[in-house]
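Trainee: what shape does this take:
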Amino acid sequence: MLPVVFIALVLDLLAFTMILPLLPSLLDYYGNQDQDGLYSLLHSAVHGFRQLVGAPDTPRWNSVLFGGLIGSMFSFLQFLASPLMGAMSDVYGRRPVVLLSTIGVGISYVIWAVSHNFSLFVLSRIIGGISKGNVSISTAIVADISPPEKRGRGMAVIGIAFSVGFIIGPMIGAGFSVMNRNSVGFNSAPALFAIFLLSVDLLYIYCFLKETLPSERRMKSLGSGVKAAWPLISPLSLFKFEAVQNVPLQDLRRMQRVGGVYFLYLFFYSGLEFTLTFLTHNRFNYDSMKQGKMFFFIGIIMVIIQGGFVRRLKSGREISFSMKAMLTLIPAFLLVAFAQREIILYAGLSLFAFASAVVVPCLTTHISSYGTVEQKGAVLGIFRSLGALARALGPAAACTLYWSVGAEACYSIGAVCLFIPLFLLYRAGVKTE
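Mentor: Next up, the predicted model:
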């Protein structure tokens, strides 16, 4: 099943990531149309935020901030949906929930293809965010089929699928952007291609993905698994893993600490990732093409690391390796903060890529060892939900700091703050050997 999961994820992520380089032109298109009430409302919110943090009033940064708002909304919806879908897969099985998720994402692309106004486009993103539970279910499938000593290899394969998707998908989107450079009006071709990819993905999943959670090992009902929906959508309940019942108290405490570490790490990480476009444009005059090459460089390093070191990592070493990778992120932040030459910038980005390749797969592998077989979906859904919440909040916090105190102070503060998740991971009391 591991190659099946890998191919299904790559197809899904190609469709998902190809919109990223198209967002600025899409937002410009909607801004030049008769603006509906929703566009005006969000534009006012972005304008107020820009004034609050002191960002310059230029079309480029207004577009980046507007895109960041849309991205944060998508991540927040994933925060709400991931644990619910994970718990559903514990009751109804992995395969039907993956199919349901893929259909929902496909519907969002259909709406995107006909979204000649901004409200329809936002509706497509809302449906896509609510439906995007296939990644957490895929991690649960890997946990189902992999013995503990080989689970890290499976999580590394999921990480490689992400890296491949985030390398090739934006390049496809950039290709559509170049093709549409001289045309006028709305272009549905990228959305139609995304629909094609999702259709192939859906057919592939239907034909080749087998159920990995037998009926006798499932939760009897959604209520028996979580007792109520509230523990799956309340942030405080999610941090406490309240929906995971009947686990030893010591295991629950460790899950809570690792979940908190994961949230804090992605909070700081996503902030650097989002503000990096500001820094490279202001300091090195990077245009969209150069920034695309920069992220391609990061993606290639991630594929090499995940295909090499992470896949060969011995079981039980995930926490210690995560700590080492987080440590490399501290000099990465500082090198990027004070880089005045591109070689220094790329040295920092190399360390940034190493941490990107290691921390999330290793922490996911570790958290998948907790809970009973029928609880894996809920555990991994909650875990991924905490990451989505971090990605919803991190860019706004980092952007505020970046424009308020400058790049050097912003990344230096981020580097210092990374000692918090490192300390919590050390205090988790997990055996790392």
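
Trainee: contacts and neighbour counts: CA atoms only from here.
Mentor: Fine.

Trainee: for the strand or helix carrying F263, packing partners?
Mentor: Per DSSP states H and E, F263 falls inside helix 249-284. Applying 3 or more CA pairs under 8 Å, 6 or more residues apart in numbering; DSSP states H and E, we find helix 249-284 packed against helix 235-240, helix 342-367, helix 376-405, helix 407-417, helix 419-427.

Trainee: repeat that for 6 Å
Mentor: In terms of contacts (3 or more CA pairs under 6 Å, 6 or more residues apart in numbering; DSSP states H and E), helix 249-284 is packed against helix 376-405.

Trainee: report the buried residues of the helix it packs on.
Mentor: 376-396, 398-403 (16 or more other CA atoms under 10 Å).

Trainee: and if you look at stretch 416-432?
Mentor: Result for stretch 416-432 [16+ other CA under 10 Å]: buried residues L418, P421, L422, L425, Y426, A428.

Trainee: now those as a markdown table including distance to R254?
Mentor: Converted to a markdown table, the buried residues of stretch 416-432 look like this (distance: CA to CA, whole Å):
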| residue | distance to R254 |
| --- | --- |
| L418 | 19 |
| P421 | 13 |
| L422 | 14 |
| L425 | 9 |
| Y426 | 11 |
| A428 | 6 |
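
Trainee: check contacts around Y426.
Mentor: If you count contacts by CA atoms under 6 Å, 6 or more residues apart in numbering, Y426 has none.

Trainee: ok, so what distance separates it from F16?
Mentor: Going from Y426 to F16 by CA to CA, to the nearest Å gives 35 Å.

Trainee: then G86?
Mentor: From G86 to F16 the distance is 20 Å (CA to CA).

Trainee: more neighbours: those two, which one.
Mentor: More crowded of G86 and F16, by other CA atoms under 10 Å: G86, with 34 against 22.

Trainee: ok, and the residue nearest to M219 when sequence neighbours are not counted, which helix or strand is that part of?
Mentor: Nearest residue to M219, sequence neighbours excluded (CA to CA, 6 or more residues apart in numbering): V91, at 4.7 Å. Assigned by DSSP H and E, V91 belongs to helix 59-92.

Trainee: and that helix, what other elements does it pack with?
Mentor: So helix 59-92, by 3+ CA pairs under 6 Å, 6+ apart, packs with helix 118-131, helix 376-405.

Trainee: please give me the structure for this one as well, since I'd like to look at both together:
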Amino acid sequence: MSRGRDERAAGSSRRALAFIVVLVLIDTLSFGLVIPVLPTLVMRLGNVPLSEASAIGGWLVMAFAIAQFLASPILGGLSDRHGRRPVLLLSSAGHAVAFLIAAFAPNLWVLLIGRVISGLTGASFSTAYAYIADVTPPERRAQNFGLVGVAFGLGFMLGPAMGGLLGSIDHRLPFIAAAAVSLVNFALGWFVLPESLRADLRRPFDLARSNPFAVFGRLKTLGGPLAVLASVHFLWWFAIQAQHSIWPYYTQYRFDWSPQEVGLSLGFVGLLSVLVNWFLVKRAVKAFGEARTLRFGLFMGASAMALYALADIPGILVAGILLGSLGGLAPSSLQALATSETAANAQGELQGALNALTSIAIVAGPPLYAQLFANSSGDAPFIRFPGLPFALAATLAGSAFLLSLKVKPRGGGGPREARPPALEALG
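Mentor: Below you'll find the model as predicted:
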């Protein structure tokens, strides 16, 4: 009888995991749809050339990130109190509203409002990680976090490719499609997604613990592995903002790529991400352990950024994409290591804290990279080196790799050593 209950529980966890992976896929697809046409929309709304549009695009991303930084710890704490499902529903609804605003924005100020709304409700990825931690035993988390990477890769593969095609018809059409996809995500969550956080693991919401500016003090107090992992997480996310924020501008400037070509290149990135997360994450962690897999992924990511910086022909850029795909080994390994240091009823708080660090990286990164690109390209550059943003990104990713050397390796497939949950000790 006990065996039957265990089998039913395992089946329920598998279904819940499948639902959350589909939600992440749809969410990523909606964001990927608009990437190829965003430069065109900014240039037309602002009546500015490409180099200035890249700088404006950086400020738009910064507005999104500031809103997300302020809201993420609050949403993480609310998910620990009320469950993951309501927060995921709020995120999907917020994205739908934001994309509709962008689709019909008459000027850049209205577009900015849409980005702020999206940032305030944008907790889908951090809540998805908390959801997986709820339904997955520690020894399987790296593998299941890898499935989120698969979903992200699929969405990033299909979204930009579809967005490039739709954008060739009308540059606002991808935003309408993204809003529709977000509404599908909301419906899926409303009718299908079960709640993952058991009632006995919920805890009262504490506004003081959800103060985004308290993240730094809390992580400093934690010390040890979790503080190191949080620092690696921040440096990595700061580095990859170069690719996230200036890729369409950089490839259009260097190689005169059209929105369709930009979309296809990002689709190729997504395809490789799917392959790495589907086939390599589980095997790498089993063979080498989470810490070593993390280091390898960070090293490959840093190498890719260096190639992007030096790419003067598309072939070098493609080589960077191939190397960079192995950087996809890093996030799942890092998440598995961090969640193993955190109590079951504090996973939402952990993901809220990590998401706040991500938001800080997004606040600072895109404007910085956009300004570096604008001042190293264009008609009168300060320095003629359009790959400068990626050179900085390579330095940051390399720093994350060096810092990860402080993380103690654990056996690949063997049992973890028992450790007290670090985050719970602060409660």
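
Trainee: residue closest to the middle of structure 2?
Mentor: Structure 2 has F125 as the residue nearest its centroid, 6.7 Å off, counting by CA atoms, centre = their mean.

Trainee: now which residue in structure 1 aligns to it?
Mentor: For F125 of structure 2, the aligned residue in structure 1 is V135 (criterion: TM-score structural alignment).

Trainee: try A151 of structure 2
Mentor: Per TM-score structural alignment, A151 of structure 2 is aligned with A161.

Trainee: pretty sure I382 of structure 1 contacts A81?
Mentor: No - applying CA atoms under 6 Å as the test, I382 of structure 1 and A81 come out as separate, 9.4 Å apart.

Trainee: counterpart of I343 of structure 1 in structure 2?
Mentor: Checking TM-score structural alignment: I343 of structure 1 goes with G315.

Trainee: number of residues surrounding its match?
Mentor: 10.

Trainee: ok, A191 of structure 1 next?
Mentor: Residues within reach of A191 of structure 1, counting by other CA under 10 Å, total 23.

Trainee: report the secondary structure element holding the residue nearest to the centre of structure 2.
Mentor: helix 124-135.

Trainee: post-alignment, that helix versus structure 1, mean distance?
Mentor: Following the fit onto structure 1, the mean deviation recorded for helix 124-135 of structure 2 is 0.8 Å by mean CA distance after the TM-score superposition for structure 1.

Trainee: relative to the whole chain's centre, how far out is that helix?
Mentor: 13 Å (CA atoms, centre = their mean, to the nearest Å).

Trainee: ok, residues contacting it?
Mentor: Residues from elsewhere that reach helix 124-135 of structure 2 (CA under 6 Å, 6+ apart): S13, L88, S91, Q347, G348, Q351.

Trainee: what's the fifth one aligned with over in structure 1?
Mentor: Pointing back at G348 of structure 2 there. Per TM-score structural alignment, G348 of structure 2 is aligned with G377.

Trainee: find the nearest non-adjacent residue to that match, please.
Mentor: Distances taken as CA to CA, 6+ apart put G86 closest to G377 of structure 1, at 4.1 Å, once the chain neighbours are dropped.

Trainee: and A161 of structure 1, by the same measure?
Mentor: Using CA to CA, 6+ apart, the nearest residue to A161 of structure 1 is V10, at 5.3 Å.

Trainee: that neighbour reaches I160, doesn't it?
Mentor: No - counting by CA under 6 Å, V10 of structure 1 stays clear of I160, with 9.0 Å between them.

Trainee: and those two? Which one has more around it.
Mentor: A count of neighbours by other CA under 10 Å puts I160 above the other of V10 of structure 1 and I160, at 26 against 23.

Trainee: tell me the contacts of the more buried one?
Mentor: Contacts for I160 of structure 1 (CA under 6 Å, 6+ apart) come out as V303.

Trainee: let's go with 10 Å and repeat that
Mentor: The contact partners of I160 of structure 1, by CA atoms under 10 Å, 6 or more residues apart in numbering, come to 6, 9-10, 154, 166, 299-300, 302-307, 311, 357, 361.

Trainee: next one: S315 of structure 1
Mentor: By CA under 10 Å, 6+ apart, the neighbours of S315 of structure 1 are P147, P148, E149, K150, R151, G152, R153, C362, T365, H366, T432, E433.

Trainee: could you measure from it over to I382 of structure 1?
Mentor: On the measure of CA to CA, S315 of structure 1 and I382 of structure 1 end up 23 Å apart.

Trainee: ok, now I344 of structure 1?
Mentor: On the measure of CA to CA, I344 of structure 1 and I382 of structure 1 end up 38 Å apart.

Trainee: and F274 of structure 1, by the same measure?
Mentor: 24 Å.

Trainee: repeat for G299 of structure 1
Mentor: In terms of CA to CA, G299 of structure 1 sits 26 Å off from I382 of structure 1.

Trainee: just K293 of structure 1 next, same as before
Mentor: Where I382 of structure 1 is concerned, K293 of structure 1 sits at a distance of 34 Å (CA to CA).

Trainee: and if you look at F241 of structure 1?
Mentor: 7 Å.

Trainee: try Q340 of structure 1
Mentor: In terms of CA to CA, Q340 of structure 1 sits 41 Å off from I382 of structure 1.

Trainee: what of R312 of structure 1?
Mentor: Distance from R312 of structure 1 to I382 of structure 1, counting by CA to CA: 27 Å.

Trainee: and R254 of structure 1, by the same measure?
Mentor: From R254 of structure 1 to I382 of structure 1 the distance is 14 Å (CA to CA).

Trainee: okay then, goodbye and thanks.
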